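*Asks:* One predicted model, sequence on top.
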Amino acid sequence: MKQSQLIKGVLEGCVLATISQGEVYGYQLIQALRQHGFDSLVGGTLYPLLAKLEKNGAVTSVIKPSPDGPNRKYYTLTSAGLTALHAFEQQWTQLKHHTDQILAEVQSND
């Protein structure tokens, strides 16, 4: 299985978690995620996800002037986004636990 397939499954939760730390614009978000191992993340993946999160009410955005060029769109988490983040955390914890159990079983049989 390609790592990109696994990443797509968790990217939304990681985006919500990163935005929950404070207002961020798209390029900052890409850089933050890359610093945490999402090395292959590109705008073509992130920006449609941000648009979906905004449409679903998980994030809001505001356009602000940039000191370095064109205006930037800053994203913040809404209460619905915080609820979605908590749901992701619970689902991730359960999935990780089950996966760890299966992998531990396989390793003990080696």
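*Replies:* Received the coordinates, thanks.
*Asks:* CA only for contacts and neighbour counts going forward, please
*Replies:* Will do.
*Asks:* Which strand or helix spans residue 17?
*Replies:* helix 3-19 (DSSP states H and E).
*Asks:* Oh, that last question was meant for residue 57, not what I typed.
*Replies:* Residue 57 belongs to no helix or strand, assigned by DSSP H and E.
*Asks:* I figured it was touching residue 80, is that so?
*Replies:* Yes. Between residue 57 and residue 80 a contact is recorded at 6.4 Å, counting by Cα atoms under 8 Å.
*Asks:* Tell me, how many residues neighbour residue 83?
*Replies:* 13 (other Cα atoms under 10 Å).
*Asks:* how about the host helix or strand of it: buried residues?
*Replies:* Element membership for residue 83 (DSSP H and E) is helix 79-109. For helix 79-109, a neighbour-count test (16 or more other Cα atoms under 10 Å) marks 81-82, 84-85, 88 as buried.
*Asks:* ok, second structure coming up, stack it against the first:
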Amino acid sequence: MSSEFPGSWQRAMLPMLLLAELSGGQAHGYALSKSLQERGFGPIKGATLYPALAKLEASGLLGTRWQEGQGGPGRKVYELSAAGRSELQAQRASFDRLVHLVRGTGR
């Protein structure tokens, strides 16, 4: 992962960022990782990414389906569930409050 952010921040923010990425549509794990890296989050190891996705899926925040590969292995495709959309909205509101607290700008 990138050294721009402390590792503890990255681990804490990864679930919300995955939900946010999936709010734009379904994707497989590698595409999610590449998109977050391109946006500046830094590289995400599979040993970090896939357990986070599995936890979100187990919590009912993501749905999955299997996509057959074209000449290669298949892959799991993730998408937000209705509960995931609600959770993302709640997490964004909490994050906005945290940003205001850190900046000292009140609410």
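*Replies:* Received, thanks. None of these values were measured; they are calculated from a predicted model.
*Asks:* so what's the spatially most central residue of the first structure up against?
*Replies:* In the first structure, the C-alpha nearest the mean C-alpha coordinate belongs to residue 15, at 2.1 Å (Cα atoms, centre = their mean). Contact partners of residue 15 of the first structure, counting by Cα atoms under 8 Å, 6 or more residues apart in numbering, are 29, 33.
*Asks:* repeat for the one 3 residues further on
*Replies:* The contact partners of residue 18 of the first structure, taken as Cα under 8 Å, 6+ apart, are 29, 32-33.
*Asks:* which among those residues gets closest to residue 52 of the first structure?
*Replies:* residue 29 (15.5 Å; Cα to Cα).
*Asks:* what about that closest one, which helix or strand?
*Replies:* In this assignment (DSSP H and E), residue 29 of the first structure forms part of helix 26-35.
*Asks:* Next secondary structure after that helix?
*Replies:* Downstream of helix 26-35 of the first structure, the first helix or strand assigned by DSSP H and E is helix 43-55.
*Asks:* Against the second structure, what's the mean shift for that following helix, could you check?
*Replies:* Aligned to the second structure and superposed, helix 43-55 of the first structure gives a mean residue distance of 0.6 Å (mean Cα distance after the TM-score superposition for the first structure).
*Asks:* Hey, what's the angle from that helix to helix 3-19? Just curious.
*Replies:* Interaxial angle, helix 43-55 of the first structure versus helix 3-19 (axes from the mean of the first three to the mean of the last three Cα atoms, to 10 degrees): 50 degrees.
*Asks:* The residue nearest to the centre of the first structure corresponds to which position in the second structure?
*Replies:* Matched by TM-score structural alignment, residue 15 of the first structure corresponds to residue 18 in the second structure.
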